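Participant: got a predicted model here, sequence first, then my questions.
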Amino acid sequence: MGSEIWMKRLLLTTIIIIILPVIGVMGFNYYIDPLWNYSHKNRFNDFQIGFDERQLKTNYINSRSKFDYDSLLIGTSRVTYMNYNEFENEKVFNYSLSSMHIDEYLPYIEYATKKNHKEFDTIYMELYVDSYDGNVKNTNKDSKVYIEKAEDPFYKITSLFSQSTLESSIENFNISKMNLYDGPRSYNRDNVAQTTLSNEAIPRLWMKFKDFFETKPSDSYVYDSEYKQKLMDIRNKYPNTKIVVFTDLMPAEKLKLILSNEAYRNAYERWYRDMVDVFGEVYSFHGYNRITENLDNFFDWFHYYPKIGDEMIHAIQEPSENKDILYIVNENNIEEFFDVVEKGD
């Protein structure tokens, strides 16, 4: 009889010490869901830090019972700040990822198209300065790593046991409770990015960027000889899809600095010619205007605030009404465009 009581107490102790905490961790991780494996919303998970966007957004796509969109928006971290809800009369999914390399575009477009069960009507695709730099190698994990994990039938459950998941859950819980995140980027549960980051560091960051750029030898610059073919691979893969290529929007002073270097200017012009040859036209946000000349619109030399992303979407949809910030470049006006950006008019 004594041994039976001992076994019961051992079992009860095991439940209390091991099983209940594990259940508690799993329940908390599920409730906050920092990996976007589920679709529920609550007041303690409405701020989500995008700590691994490749996994998060791939999980988001895979976890939705109905992934059905008209269009796809894809690009770098800049484009994460473009609120897809600003597109009128079309349902758009934003699959933009931090430090996205040109080699990553097609694999992620292919995955989104596969899960959409049909080709997108339109792909809005950001191409950016340095995307054609042959010295910039793709150091990100292969897209298959994220896709295979997202589609692993046990992943949703096993991730709930993870210590890293718990750490992210606690952080997301805390910022959701405060309704504030003072870092560079957080998301809501609908994949909309936001930031309250101050731009007070812009002068210091400018000097850092300027010093780096000016000390880099011009003869070390290499244009990716396969860049145009990479663009053609995207174009040829989806011949029936309208592909709207738009450029990164940057501060005017940064554009002037880039074009002041002959090697970079030659590469820049080659880039535009390649884009126009492949896609017919480019929606260029490069220029000198009320947005690019006002540093209050940026929180560093690479990223604009979400309100500027909204203006970019409006310009893309209504280019004729937004000629002050958007220049549609084609084979007929490309030389004129080069004159405008080089002279700073």
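Facilitator: Sure thing, it's come through.
Participant: all contacts plus neighbour counts: C-alpha atoms, from now on.
Facilitator: Fine.
Participant: show me where the stretch 151-300 of the chain has strands.
Facilitator: 186-187, 193-194, 242-247, 281-284 (DSSP state E, counting those that start in this stretch).
Participant: out of these, which is closest to T113?
Facilitator: Evaluated over those, closeness to T113 peaks at strand 242-247, with 13.6 Å, by C-alpha to C-alpha.
Participant: in the closest one, what's buried?
Facilitator: 243-247 (16 or more other C-alpha atoms under 10 Å).
Participant: check these against A267 and report the nearest one.
Facilitator: Out of the buried residues of strand 242-247, the member with the shortest distance to A267 (by C-alpha to C-alpha) is T247, at 14.9 Å.
Participant: that closest one contacts S284, correct?
Facilitator: Yes. Counting by C-alpha atoms under 8 Å, T247 touches S284, with 5.1 Å between them.
Participant: now for K343, how many residues are close by?
Facilitator: Neighbours of K343 under the rule other C-alpha atoms under 10 Å: 11.
Participant: if we can go back for a sec, now the strands of the stretch 151-300 of the chain in JSON lines, with distance to M125?
Facilitator: Formatted as JSON lines, the strands of the stretch 151-300 of the chain follow (distance: least, C-alpha to C-alpha, whole Å):
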{"stretch": "strand 186-187", "distance to M125": "21"}
{"stretch": "strand 193-194", "distance to M125": "18"}
{"stretch": "strand 242-247", "distance to M125": "5"}
{"stretch": "strand 281-284", "distance to M125": "10"}
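Participant: quickly find the element holding T113.
Facilitator: Element membership for T113, per DSSP states H and E: helix 105-116.
Participant: please read the previous query as pertaining to V340.
Facilitator: helix 334-343.
Participant: picking up where we left off before, and the buried residues of strand 242-247, which is closest to T122?
Facilitator: For the buried residues of strand 242-247, the nearest to T122 is I243 (5.7 Å; C-alpha to C-alpha).
Participant: list the contacts for the closest one?
Facilitator: 122-125, 235, 279 (C-alpha atoms under 8 Å, 6 or more residues apart in numbering).
Participant: Y272 too?
Facilitator: Taking C-alpha under 8 Å, 6+ apart, one finds V282 in contact with Y272.
Participant: comparison target, given below:
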Amino acid sequence: MKAALSSRLLSAWYRDAAWLKGLVPLEWLYQSLVAARARAYATGRKPVWRAPVPVIVVGNITLGGTGKSPLVAWLARWLVERGLRPGILSRGYGGRSEAYPLRVSPDTPVAECGDEPLMLAGQTGVPVVVDPLRPRGARRLLEEGCDILISDDGLQHLALGRDIELVVVDGERGFGNARCLPAGPLREPMSRLAGCDALIVNGRPRRAIPQPHYEMRLEPRYWRRLDDDSRVSIDTHPLTGRVHAVAGIGNPERFFATLADLGLEVEPHPFADHHDYKAGDLAFGDDRPVVMTAKDAVKCRSFADARCWALDVEACPGREFIDWLERRLECLMEVSSNTKIPE
């Protein structure tokens, strides 16, 4: 029921349903609160802690999946290839730990750290720390020896200073009706984009994008069996015919469409974003394969059987974005090399 309600609301936002106009007064109130909060940080009434190393924020201003997490994973691996020691900082939505900051390991219960941090730790191998207080979590990553930090979904977490803000938007859905909550899908008004460093569009834009942007696409790479974590190339086609497709992400339809493009006949089973899976959620009364996203897989691996597969995808940013990022990174690291980490 939660997934169905979420899907209907997202659909209304992105097609600009007429009844949403009745929510505009609440949108004005929401915008005033967002603006007041931003002013509090900008004027120093609320403190902003700046790390002695570069901080790159990857986030979005829309609700619903945009492809942010694959970009975070790509960015972490890209930084490692350049000889850096990145760390990933996350709020850990959907998880609750008895103590923070929480250093995520492959054995950390997903109920403590949340699905995305556990997935990112497995995909990147870099230190991942979960903490509702971003500055405190950032200090923990500095203790790990990290010399550059990636704040996952950190655009609205203004207590942590940042050097680069990357905003990701889904190319097909864009910014919907361009209204803020609850009349639309925006966490912040469109004017927020003007202060960000780069806008990355995931997939071919189907709607007008209001400012210059870079392009990115998600590429399927591997089929992964959940019962033994073995991987096979996407080109080997271990799955054929009709499959059960499970997705508890912000935009399940994109995942279902990807499977269809790979030649599978999809029976879709959408769940709410960050759904807490139980074994019964994968019991469909037959022996057909069950295919899910990497984000779902970290929550299902403890009870997965031979029917269960994950589709692993990777972000592929365009060359123009990579060239821009290389130039910015060179400048940031030069400044950082002259900054001492405080005791």
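Facilitator: Yes, it's here. Fair warning: this is a prediction, and the values are worked out from it, not measured in the lab.
Participant: superposing both, give me the TM-score.
Facilitator: TM-score of the superposed chains, computed with TM-score structural alignment, normalised by the length of structure 2, equals 0.25; 159 aligned residues with a C-alpha RMSD of 7.6 Å.
Participant: for the helix holding T113 of structure 1, buried residues please.
Facilitator: Buried-residue list, helix 105-116 of structure 1, by 16+ other C-alpha under 10 Å: 105-106, 108-109, 111-113, 115-116.
Participant: now distance to V341 of structure 1 too, for the residues you listed, in a markdown table please.
Facilitator: Shown next, in a markdown table, are the buried residues of helix 105-116 of structure 1 (distance: C-alpha to C-alpha, whole Å):
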| residue | distance to V341 of structure 1 |
| --- | --- |
| Y105 | 27 |
| L106 | 30 |
| Y108 | 32 |
| I109 | 31 |
| Y111 | 36 |
| A112 | 35 |
| T113 | 36 |
| K115 | 40 |
| N116 | 39 |
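Participant: just the closest of those residues to E253 of structure 1, please.
Facilitator: The closest of the buried residues of helix 105-116 of structure 1, once distances to E253 of structure 1 are taken by C-alpha to C-alpha, is Y105, at 28.3 Å.
Participant: ok, so of the buried residues of strand 242-247 of structure 1, who is nearest H314 of structure 1?
Facilitator: Nearest to H314 of structure 1 among those, with distances taken as C-alpha to C-alpha, is F246, at 12.8 Å.
Participant: distance of the closest one relative to I328 of structure 1?
Facilitator: 9 Å (C-alpha to C-alpha, to the nearest Å).
Participant: tell me, what's touching those two both at once?
Facilitator: Common neighbours of F246 of structure 1 and I328 (C-alpha under 8 Å, 6+ apart) are 282-284.
Participant: name the member of those residues with the most neighbours.
Facilitator: V282 (26 neighbours).
Participant: ok so, going back, out of the strands of the stretch 151-300 of structure 1, which gets nearest to V145 of structure 1?
Facilitator: By C-alpha to C-alpha (comparing all of these), the closest turns out to be strand 186-187, at 22.8 Å.
Participant: and the closest one, what does it pack against?
Facilitator: Applying 3 or more C-alpha pairs under 8 Å, 6 or more residues apart in numbering; DSSP states H and E, one finds that strand 186-187 of structure 1 contacts strand 48-49, strand 193-194.
Participant: let me see the ranges of the helices in structure 1.
Facilitator: Residue ranges of the helices in structure 1, as given by DSSP state H, are 2-14, 20-32, 53-63, 77-80, 105-116, 143-151, 155-158, 163-178, 202-215, 227-237, 252-259, 262-279, 306-317, 334-343.
Participant: now do the fifth one against helix 53-63, angle only.
Facilitator: Read that as helix 105-116 of structure 1. 20 degrees (axes from the mean of the first three to the mean of the last three C-alpha atoms, to 10 degrees).
Participant: by contact count, what packs against helix 105-116 of structure 1?
Facilitator: Using 3+ C-alpha pairs under 8 Å, 6+ apart: helix 105-116 of structure 1 touches helix 53-63.
Participant: if you set the cut-off to 10 Å instead, what comes out?
Facilitator: Packing partners of helix 105-116 of structure 1 (3 or more C-alpha pairs under 10 Å, 6 or more residues apart in numbering; DSSP states H and E): helix 53-63, strand 71-74, strand 122-127, helix 143-151, helix 227-237.
Participant: D296 of structure 2 should be in a helix, yeah?
Facilitator: Yes. Residue state for D296 of structure 2 (DSSP: H, G, I helix; E, B strand; the rest coil) corresponds to a helix.
Participant: and it, how many neighbours does it have?
Facilitator: The number of residues near D296 of structure 2, taken as other C-alpha under 10 Å, comes to 24.
Participant: try Q48 of structure 1
Facilitator: 29.
Participant: now it: closest residue in space that isn't a chain neighbour?
Facilitator: Y187 (4.9 Å; C-alpha to C-alpha, 6 or more residues apart in numbering).
Participant: ok, longest strand in structure 2?
Facilitator: strand 214-225 (DSSP state E).
Participant: now do the buried residues in the very next helix or strand once past that one.
Facilitator: Sequence-wise, the next helix or strand downstream of strand 214-225 of structure 2 (DSSP H and E) is strand 231-233. Neighbour-count burial for strand 231-233 of structure 2 flags R231 (criterion: 16+ other C-alpha under 10 Å).
Participant: residues in contact with strand 231-233 of structure 2?
Facilitator: Defining contact as C-alpha atoms under 10 Å, 6 or more residues apart in numbering, one finds that strand 231-233 of structure 2 is touched by 220-225, 238, 309-312.
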